[in-house]
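Enquirer: Predicted model and sequence follow; I will ask about them next.
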Amino acid sequence: QSVMHLGPAGELTVTSPLTEQAIVDNSTIAGWIMTFSELYLAYRMVLDEDVKILLLDRSLSATLNSLTTDTSRRSRWEEELSILGLEIDGLRLDKNDLAYARHHIVNEALGLPPPRGDYLRYALVLYLQRSRKAMSLQEICEGLGILGSDRVRRAEVYLEKSVKEGYIRKTGNLYEASQRYIGTWDRIRKLVDGIGTQLFEGKGCNPMKIRKGENYEWLTTRDVAFLSLFCFQALIEESWRRKVLIIGITKDTTATDFKAHLAPLCGNEGIWPVDAEGLRAVPSTDRMLLQAMSVFAYEQIPVPWSLIEYDTAFQTIVPDFKGRKGYISGGRRNRISRERLFLKSYVQLDQSARDPRLRSNVLLIDRLAFPDYDADKVVHFKQEYGGAEEPVDVLLYPDRDVTNEIQNLVMVLLSSMGARSIPEVFGHNKPLFIADKIAKAQRRKFSGIIEGTALWLMNSPRLRSFCFYMNTFRERREEVEYARRR
């Protein structure tokens, strides 16, 4: 079903499909607020409580990728965002502010954002903002290490686009960052702090409304998605600044990047000896493969154990389409995600005291990369993208002989946080288990309140006809059929 809305000139246009429920009742807002609350709590703990290790019950890389995707539909921002146009420090947030902030993950020591692929335009803008002076194309490319005529030509194209969009000013042959957007990230941080405080700490007014000029507007699902993304980016920024180790733990994963991406690539490059035919015959997911190996070779693989750590960018990397050594390609549309940001691994933490073959599930672990420990563990590849040959420098600990101090710390920490006396926590993490139980109990409590309120409204004589037409045919049919079965 398509939804009609008024376009910029007042004409009717057809947008991509949306469900009636999502339009009328903002049906996914509760889940988004849960996501934002978890990330905002983690962010405040880093700021206020001087934590040094932070555990999250989610994959860090998957969270960032998901939030980036959920905020990517720029054509819908005007209709779906209340924060667009909100005034902060005397300036209204515009589309350029939001587009710029969506990719604001900066760490010079790790080379982030990388000056390649889809991240080149952000690397150029950020470099000019940091330099605070007008620079020629050659100076910019030398500063970012952009070599080769093809790469320089791509950089020039993106600089000219940024001039048209207003991020950069051009005088003669010199480029300079626009003063309008130099303070964008600081304003975005204030937006996160302000709305986060209003939602979770405020009193009095409705926390789901924000003031724009003389009027109030409701926060939408898309607003909370943006706030979640910006909050996660701020959390990463503060963790680097305060040296806080963030660890994401995922219980049930169907990821296949180790088997399908990393192992074939390392085999092609001679990093590991890999039997390509044998690899295709093993279980389909990484977790199933590693659990099977652990069970069948339990005498050679003592618990706890961990896989080597590798860059989460390998999730989007495949061997070169042309079969060239030293080259790689992107798994989807030849695109490779941001490298040198997160490192991932798999761990198995516990086994039965009676039967060494009865072991806990394999968990996916990913963590924030740190320049003091990880920056020199780089493997260099090349990729052809956008008509240019670009370097892709990913993090990889190739074998157990390479010292990995952070992973050793993580293994000692996680191994000590289990609880064999609780069946559900066997080989998992007790603090995360308790936190999850508390969150679910609170969710059930408030779900009952919301459902009771909904029933009261639906049975109100004044709203009965309105509620009738707001329900879809399928919903009414399900209600009638359910009543008959009872």
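Expert: Yep, that arrived. Residues are numbered from 1 along each chain as shown.
Enquirer: going forward, measure contacts between C-alpha atoms and count neighbours the same way
Expert: Noted.
Enquirer: Closest to the centroid, which residue in this protein?
Expert: In the chain, the residue lying closest to the centroid (Cα atoms, centre = their mean) is L64, at 0.5 Å.
Enquirer: would you say that one is within a helix?
Expert: Yes - if the criterion is DSSP: H, G, I helix; E, B strand; the rest coil, then L64 is within a helix.
Enquirer: tell me which residues in stretch 144-161 are buried?
Expert: Within stretch 144-161, the residues that count as buried by 16 or more other Cα atoms under 10 Å are I146, R151, V152, R154, A155, E156, Y158, L159, E160.
Enquirer: Second structure follows, compare the two:
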Amino acid sequence: MNTSHGPTSYLDFSLAFILGSGKGYIPPRGRYLPFVAIHRLLKVGECSFRELIEDLGISERAGRSMLKKLLKMHEDSDGRLFAEDFNPEDANPTLKIKGQVKDYWVRVKETSLMIVDRIFGSYEHPLMLGDDSWLTVFDLNAVNVMLIHMLREKVIDGRLLIIGIAKDTSASDYIRAVIPYARHEGLIPEDEKPPNLRHDRAFLTILSSVNSHLFNAPWRTISYDACFTTLVEGDEKAPLRAARQLISMERQFVKAYFQLREFKSDLGVRSPTFLYDRFYIPSVDDKFHAEITAIEGRKKVKISPYWEGEGENPLDTFILRLLLKCDNPEVMEAMGHNQLLYLADKAVKNEVKMIKGLLRGVADLELGGLSRRQKIFTIARRFRDIRREVEGARERAVMEEK
């Protein structure tokens, strides 16, 4: 798509997926190294290989591997990345980014917003671009990622605080990664047995209810990096290891569990435990991070995730107080939940229910004639759906006769 800074390319989106606006943290390891190098080159324009590996603090061996990946990115983008070709085997090649690459984020933002405007603000078919080009699931997912990066850019600039609340999460990263690392750091006694549960919310809800004299609502857990989602307990060589070969980027999102309400007459009866997450904000969160040796694949790597630990992040304490002001203890099912989110959830469910009925009616009109003509009425739809509709129609007819 054409933008004010030229057409958007696959290279633009490849860079934006990892770099975003370029204002966040990119870990200098493994598959992220080429993007860290590009991030550096976008700032300085050009530099030699020796200068680059010194700036990034990596070995020459890792640097040579990075050069090969950079060259492949350059070739895959039809020569759009670097101003001049280079040989990764040369002793000290010079790397110079093409001038147009610097505007990758502007092009990606404009393209994403154009697609959003077409979907929600146009009278034309929302999922078609032109006459014969459809927006796929992958396209929409890519736009969603870019919108998240745009929100993150505003948060880093200090113009916004975004808090996400998950009420039905079945996550287990607190039990399988956060607690083991806290035990390794001495926050939990080493002889303390890990819970047998594999469900964070269930574990924390039971723990607070059984030990109500220790958990005075409102309370929250320590806040931790979202990359713990991809980690599990390690061994004596490394306290943590990748759950599925790869560790996600650290310092992107921060998570914590919280509980807002308890019954005054019985402190063991409490509101549910929920999870909140937010963007990592360098100006606030850079004080809270840990240097951890972890196993990724078969290699030891150094990761530097957000970790509140023994300290107290005033932002997370503020968020807990803010959430406490946003629930409605007068409504049983909304107690300890966010009132606005609760109302929005009910409104969306009503909308979805209505839309389902409309779509089903349209589908029946389109498919009904075809199924009758082709004599395939009973196999065009599920038997239970046909039975439910027939029984419903019969019950309505009986009620009308009465």
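Expert: Yep, that arrived. Fair warning: this is a prediction, and the values are worked out from it, not measured in the lab.
Enquirer: where does the TM-score land?
Expert: Here the TM-score for the pair of chains, by TM-score structural alignment, normalised by the length of structure 2, is 0.85; 383 aligned residues with a Cα RMSD of 2.8 Å.
Enquirer: neighbours of R367 of structure 1, just the number please.
Expert: 27 (other Cα atoms under 10 Å).
Enquirer: any idea what it aligns with in structure 2?
Expert: Matched by TM-score structural alignment, R367 of structure 1 corresponds to R278 in structure 2.
Enquirer: Was I right to think that match contacts I165?
Expert: No - between R278 of structure 2 and I165 there is no contact under Cα atoms under 8 Å: 9.1 Å.
Enquirer: corresponding residue for V379 of structure 1 in structure 2?
Expert: Using TM-score structural alignment, V379 of structure 1 pairs with A290 in structure 2.
Enquirer: any idea how far A238 of structure 2 is from that match?
Expert: Per Cα to Cα, to the nearest Å, A290 of structure 2 is found 14 Å from A238 of structure 2.
Enquirer: same deal with I175 of structure 2?
Expert: 17 Å.
Enquirer: Looking at these two now, which is surrounded by more residues?
Expert: Per other Cα under 10 Å, whichever of I175 of structure 2 and A238 has more neighbours is I175, with 22 against 14.
Enquirer: In three-state terms, label that one for me.
Expert: Assignment for I175 of structure 2 (three-state DSSP): helix.
Enquirer: give the contact list for it.
Expert: Going by Cα atoms under 8 Å, 6 or more residues apart in numbering, I175 of structure 2 touches P194, P195, R198, H199, D200.
Enquirer: Residue in structure 1 paired with it?
Expert: Aligned partner of I175 of structure 2 by TM-score structural alignment: K259.
Enquirer: Run a quick neighbour tally on R198 of structure 2.
Expert: Counted with other Cα under 10 Å, R198 of structure 2 comes out at 15.
Enquirer: So what does it match up with in structure 1?
Expert: Using TM-score structural alignment, R198 of structure 2 lines up with S284 in structure 1.
Enquirer: ok, its match touching A255?
Expert: No - using Cα under 8 Å, S284 of structure 1 is not in contact with A255, being 9.1 Å away.
Enquirer: Give me the nearest residue to F433 of structure 1, chain neighbours excluded.
Expert: V425 (6.9 Å; Cα to Cα, 6 or more residues apart in numbering).
Enquirer: could you measure that neighbour against D350 of structure 1, distance?
Expert: Applying Cα to Cα to V425 of structure 1 and D350 of structure 1 gives a distance of 10 Å.
Enquirer: If you count surrounding residues, which of those two has more?
Expert: The neighbour count for V425 of structure 1 versus D350, taken as other Cα under 10 Å, is higher for D350 (23 against 18).
Enquirer: which residue ranges form the helices in the stretch 301-402 of structure 2?
Expert: 314-324, 339-374, 377-380, 383-401 (DSSP state H, counting those that start in this stretch).
Enquirer: Now tabulate those helices in CSV and tack on mean neighbour count.
Expert: Below are those laid out as CSV (neighbours: other Cα atoms under 10 Å):
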stretch, mean neighbour count
helix 314-324, 16
helix 339-374, 12
helix 377-380, 12
helix 383-401, 11
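Enquirer: With distance to P7 of structure 2 added, can I get those in TSV?
Expert: As requested, the helices of the stretch 301-402 of structure 2 are exported to TSV (distance: least, Cα to Cα, whole Å):
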stretch	distance to P7 of structure 2
helix 314-324	40
helix 339-374	36
helix 377-380	45
helix 383-401	48
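Enquirer: which one of those helices lies closest to V108 of structure 2?
Expert: Closest of the helices of the stretch 301-402 of structure 2 to V108 of structure 2 is helix 339-374, at 29.6 Å (criterion: Cα to Cα).
Enquirer: one step back: just the buried residues of stretch 144-161 of structure 1: which are in strands?
Expert: Of those, none are assigned to strands by DSSP state E.
Enquirer: would you list these in CSV and tack on distance to L55 of structure 1?
Expert: Compiled in CSV, those are given as follows (distance: Cα to Cα, whole Å):
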residue, distance to L55 of structure 1
I146, 37
R151, 40
V152, 42
R154, 40
A155, 39
E156, 42
Y158, 38
L159, 39
E160, 42
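Enquirer: Let me know the closest of the residues you listed to E384 of structure 1.
Expert: R151 (10.4 Å).
Enquirer: That closest one: what's it in contact with?
Expert: Neighbouring residues of R151 of structure 1 by Cα under 8 Å, 6+ apart: A388, E389, E390.
Enquirer: That one -> structure 2?
Expert: Going residue by residue (TM-score structural alignment), R151 of structure 1 aligns to A62.
Enquirer: where exactly do the helices run in structure 2?
Expert: 10-19, 33-44, 49-56, 60-76, 104-121, 137-156, 173, 179-184, 200-210, 282-285, 314-324, 339-374, 377-380, 383-401 (DSSP state H).
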